[in-house]
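Student: Sequence and predicted structure, then a few things I'm wondering about:
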Amino acid sequence: METELGSGLSEDAEAAVDWFLTLTLVVKTFLMGLIIAASIFGNLLVIISVARFRKLRIITNYFVVSLAMADILVALVAMGFNASVIIFGQWIFSYAMCDIWNSFDVYCCTVSILHLCCISVDRYYAISQPLMYPMKITRKKVAVMLANIWTWPALISFFPIFLGWYTTDEHQLYREKNPHSCRFVVNKVYALISSSISFWIPCTIMLYTYYRIYEMASRQEKMLLKNADAALLFRQQNQRRSAEMEQHQIHHIQQQNQDGASITTAVGAAINGPNSGILPAIQVTKPDVLLEVNGKAQQQQQNGTPISSSPPPPPPENKRISAGDRSALLDSASDANRYQCRDETCSNTPTISKDSKHLQKIRREHKAARTLGIIMGAFVLCWLPFFIWYLSVTLCGDMCYCPDIVVEVLFWIGYFNSTLNPLIYAYFNKDFREAFRNTLVCVFCTRCQDPREQQRDQLAALGFHQQQQQHGKNNLGRLSVASAENQTSRTIRHSSGDTIAGIERIDHKRLSGVAVQNL
């Protein structure tokens, strides 16, 4: 009875263990498949986006495209074979395929890491020597660098592994007796050389270059902020000075119209009406009125010409404000405003100086360096634990034993770096983000717009926006002149009203006098 009970409990325990192992295997398979698919899809998206969008075809992105190709190889070969070993629990391929897998694993991971190292050097020259960068980093030099990146890692992967230099004699005998095992056991010399070329030397170069980039970027950022503060202060002072001058001009015109000159104007519907004809003129007598016409202030004086309803011959010194004169006044004031703008080194049209373009370029370089710095940080976090384990196990042997599950996790954390790179591009780089969005819309939706057409649409929208901005600035430039002209018109209408009221009082007195005489 006890035996049957014990066997029943053992069967239940075995079933529970089997169920747990099956669930663990399903979760592992799902996660590994997700990482592989995301790595292939994301890096393909990088390659397609750079191919479709001319804006992304810059020197740095040549390294990025080549890195994406290396990461696709990591996903297809290194991750694929490793996943098969985890799923089936053993090596299901031939003896030669084991060497091919180990060779591609070392080769692809080394190529990916060397790409990141070259990108850091490229960014270092772009920020430290921006004027010499186009001459130092040319397309031909980039092609040579990429050729070396793809060639030299073969010297620490395919040749030593196929020739048997990478491992110990004991492991060679073990592999011959156990063909279903494909463990990558290396000797101490190969571990030191391969890890140094694959990780430690590139990592040291990247840390140094990004530390230098951080120093220069911080220093240039402080200079940019200082220059921006100075430019903002200068712009505020210039705007305040322009506002004071405009206010002074308006006050000057108002003072001139209040203090005096003789203005011949048309009274009636013609002064504001649609017709430009001149009605019978009214002579308004005031001492010394200045009227600015054609950009010059002219002072005229009229010695009390009698007021009549018939148009007297206008003296040559009098000025008649009609619709044409009003437009001439506006044009002359606008010319004066433009002349003043030239004196004050301001402009109605938005201009971008060489310095501002240089500052914008520096900002773009800093943003690219910051993005690539995040990529480098992700690289260190992903690969550093693996290479620490790789060296420690090789150098201290069985004393540094590590469970198989931990080894699997370390391998896949390193592989996961190939999946992270395109995600970092999409999140931190605006150009890649827009290119990814457009490419995804083109792939999964029916709205597929050619990049050249999209660029033309963006340029057209930008031109329309600049035209609207220019129109608004021109209107603001004429605001002071329009205010002065309106004040002049109100002064004229007020003077005309006073004159008409005076005429009515005179006529009323005359009529009253006639009525008294008749009585």
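Tutor: Noted; the coordinates are in hand.

Student: only C-alpha atoms for contact and neighbour calcs from this point on.
Tutor: Noted.

Student: Now do residue 293: how many residues are near it, please.
Tutor: The number of residues packed around residue 293, counting by other C-alpha atoms under 10 Å, is 18.

Student: Next up, the contacts around it.
Tutor: Remark: with contacts taken as C-alpha atoms under 8 Å, 6 or more residues apart in numbering, residue 293 is in contact with 328, 329, 332.

Student: let's see it at 6 Å
Tutor: Remark: with contacts taken as C-alpha atoms under 6 Å, 6 or more residues apart in numbering, residue 293 is in contact with residue 329.

Student: Helix, strand, or coil at residue 265?
Tutor: Classification of residue 265 by DSSP: H, G, I helix; E, B strand; the rest coil places it in strand.

Student: what about it, how many neighbours?
Tutor: Applying other C-alpha under 10 Å, we find 23 other residues in the vicinity of residue 265.

Student: Same question for residue 152.
Tutor: 14.

Student: where does it sit relative to residue 132, distance-wise?
Tutor: 28 Å (C-alpha to C-alpha, to the nearest Å).

Student: Please, where are all the strands along the chain?
Tutor: Counting by DSSP state E, the chain has these strands, from start to end: 263-266, 281-284, 289-293, 296-300, 320-321.

Student: Off-centre distance for the second one?
Tutor: So that's strand 281-284. 64 Å (C-alpha atoms, centre = their mean, to the nearest Å).

Student: what does the first one give?
Tutor: Taking C-alpha atoms, centre = their mean, the mean C-alpha location of strand 263-266 is offset from the chain mean by 58 Å.

Student: Tell me who's in contact with residue 18.
Tutor: Residues near residue 18 by C-alpha under 6 Å, 6+ apart: none.

Student: rerun that using 10 Å as the cut-off
Tutor: 12, 24 (C-alpha atoms under 10 Å, 6 or more residues apart in numbering).

Student: swap in residue 68?
Tutor: Taking C-alpha under 10 Å, 6+ apart, we find residue 68 in contact with 39-40, 42-47, 62, 74, 112, 115, 418-419, 421-422.

Student: repeat for residue 468
Tutor: Contact criterion C-alpha under 10 Å, 6+ apart gives 462, 474 as the residues in contact with residue 468.

Student: Next one: it from residue 239, what distance?
Tutor: Following C-alpha to C-alpha, the distance that separates residue 468 from residue 239 is 21 Å.

Student: Check residue 257 too.
Tutor: Between residue 257 and residue 239 the distance is 27 Å, computed by C-alpha to C-alpha.

Student: Next: residue 190.
Tutor: Looking at residue 190 against residue 239, where the rule is C-alpha to C-alpha, the gap reads 70 Å.

Student: for comparison:
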Amino acid sequence: MNLENVNQTENCFSICSEKTTVSTTVHVLLYISAVAVVLLTVLGNLLVIISVCHFKRLHTPNNILILSLAVSDLLVGLISMPLHFIWKIESCWFFGFIFCHIYNFFSFHVTSVSAHNVALIAIDRYFALSHPLRYSKEVSKSVMYIVVLFNWVFSLFYNFALLYSNGNFTDLTMCPGECFLVQDEVWSLVDVLIVFVFPCAVIIILYVGIFFIARKHINSIRKLDIQRNGVDGKHAKDSVTSERKAAKVLGILVCVFLACLIPYYVCIFVSNTIGGEFFYNVINNVLIFFYLNSCINPIIYALFYPCFQKSIKLILTCQIFNMNSSLINVLG
């Protein structure tokens, strides 16, 4: 679009000047909080990426999905989060009309990839637990690379089609200092189904299935322990502890994902029904929760695992620079 066609009305010139008056202290605290979240997101995902790439024992199909998730979340932390936080704190878009389109497309793309990565991890873990023999034979690193590539390519074309079909690249006009996108009701519904409903349904259904499969295995171990020892011995008590821990972890996985995504899509539905500038501003504020999912993901999906805890310790103590450090057994 020709920049000369941007509406230069009197309202346009007042966009960046009509800021909410906040004290300098609050302004500084907002920036400190934003920097802290960005650093936590970037460093957390960067540690996961280095761990999977450096240590050969972590070169497994499941960890390839975790690597893809960490890359998408790292990009959110490097690009989407800083721009969005500056935009909201300053109440003005300083980066121009063209970069606004790039930001919108990139943010849609990487957050979509991240959500589908979470669903793919659930599929991978369910298949590995329910069909261990088939999983070891059929799911190789090459297969997982293809799955990851398809996820990124699909998201790329889907989000381009979504924004282009709604005229965001051709017909949209914005005042200086504004950055927004247009999405009709049909595409909003499609987007909710593809990026939210489908991943959430997969995650909830499969993790519930994983829980019941794990519980079945634990009950089998408990019965075997009783048969051998005649009492509900140490192994049975350990299995109960493992069961509770599994239930807690699964609850955290599902609740965090839903808590980060539900507010955004609820606001999308309300704004399409009611509309207005107020709901548009609410959506942009709630979008922060969507981005926070990229900050929490490395903690939930990687840093809770002993192998990643060990690899991160080796990274932080600079032991990865030692000879043959990539061959260290971080699984043991």
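Tutor: Yep, that arrived. Please read all numbers here as calculations on a predicted model, not as lab measurements.

Student: More neighbours: which of residue 190 and residue 239 of structure 1?
Tutor: The residue with more neighbours, out of residue 190 of structure 1 and residue 239 and counting by other C-alpha under 10 Å, is residue 190; that gives 17 against 13.

Student: That one matches what in structure 2?
Tutor: When the structures are aligned by TM-score structural alignment, the residue of structure 2 matched to residue 190 of structure 1 is residue 187.

Student: Find the nearest non-adjacent residue to its match, please.
Tutor: Spatial nearest neighbour of residue 187 of structure 2, excluding adjacent residues (C-alpha to C-alpha, 6 or more residues apart in numbering): residue 162 at 6.8 Å.

Student: Structure 1: which residue goes with the one you found?
Tutor: Structural alignment places residue 162 of structure 2 opposite residue 160 in structure 1 (criterion: TM-score structural alignment).

Student: Residue 252 of structure 2 too?
Tutor: Residue 252 of structure 2 maps onto residue 374 in structure 1 when the alignment is built from TM-score structural alignment.

Student: can you pull the contacts of that match?
Tutor: By C-alpha under 10 Å, 6+ apart, the residues touching residue 374 of structure 1 are 368, 380, 421, 424, 425, 428.

Student: Show me the helices in the stretch 51-200 of structure 1, by range?
Tutor: Counting by DSSP state H, counting those that start in this stretch, residue ranges of the helices within the stretch 51-200 of structure 1 are 59-73, 80-88, 95-128, 133-136, 139-151, 158-163, 169-177, 188-195.

Student: Of all those, which one is nearest residue 17 of structure 1?
Tutor: helix 80-88 (16.8 Å; C-alpha to C-alpha).

Student: quick one, what contacts the spatially most central residue of structure 1?
Tutor: By C-alpha atoms, centre = their mean, the mean C-alpha position of structure 1 lies nearest to residue 430, the distance being 5.7 Å. Each residue near residue 430 of structure 1 by C-alpha under 10 Å, 6+ apart is listed here: 367, 436.

Student: How much space separates the counterpart of it in structure 2 from residue 328 of structure 2?
Tutor: Mapped onto structure 2 by TM-score structural alignment, residue 430 of structure 1 lines up with residue 306. Between residue 306 of structure 2 and residue 328 of structure 2 the distance is 14 Å, computed by C-alpha to C-alpha.

Student: Residue 490 of structure 1: which of the helices of the stretch 51-200 of structure 1 is closest?
Tutor: Closest approach to residue 490 of structure 1 among the helices of the stretch 51-200 of structure 1 (C-alpha to C-alpha): helix 95-128, 61.1 Å.

Student: List the buried residues of the closest one.
Tutor: Buried residues in helix 95-128 of structure 1, defined by neighbour count with 16 or more other C-alpha atoms under 10 Å: 95, 98-127.

Student: Find me the equivalent region of it in structure 2.
Tutor: Helix 95-128 of structure 1 maps onto residues 97-130 of structure 2, going by TM-score structural alignment.

Student: how big is the offset of the matching stretch relative to structure 1?
Tutor: Averaged over the aligned pairs, stretch 97-130 of structure 2 sits 0.6 Å from structure 1 after superposition, using mean C-alpha distance after the TM-score superposition for structure 1.

Student: quick one: that stretch to chain centroid distance?
Tutor: 6 Å.

Student: which stretches of the stretch 251-400 of structure 1 form helices?
Tutor: Listed in chain order, the helices of the stretch 251-400 of structure 1 (DSSP H, counting those that start in this stretch) span 323-343, 354-396.

Student: what range in structure 2 does stretch 490-508 of structure 1 sit on?
Tutor: Under TM-score structural alignment, there is no match for stretch 490-508 of structure 1 anywhere in structure 2.

Student: Quick check: buried residues in that stretch?
Tutor: Judged by neighbour count (16+ other C-alpha under 10 Å), stretch 490-508 of structure 1 contains these buried residues: 492, 493, 495, 496, 499.

Student: Now do the same for residue 65 of structure 2: its match in structure 1.
Tutor: When the two structures are superposed using TM-score structural alignment, residue 65 of structure 2 falls opposite residue 63 in structure 1.

Student: Distance-wise, check its match relative to residue 428 of structure 1.
Tutor: Counting by C-alpha to C-alpha, the gap from residue 63 of structure 1 to residue 428 of structure 1 is 17 Å.

Student: Also residue 86 of structure 1?
Tutor: The separation that residue 86 of structure 1 has from residue 428 of structure 1, given C-alpha to C-alpha, amounts to 34 Å.

Student: cool, and residue 135 of structure 1?
Tutor: For residue 135 of structure 1, the distance to residue 428 of structure 1 equals 28 Å [C-alpha to C-alpha].

Student: Report the buried residues of stretch 287-295 of structure 2.
Tutor: Neighbour-count burial for stretch 287-295 of structure 2, counted by 16+ other C-alpha under 10 Å, picks out 287, 288, 289, 290, 291, 292, 293, 294, 295.
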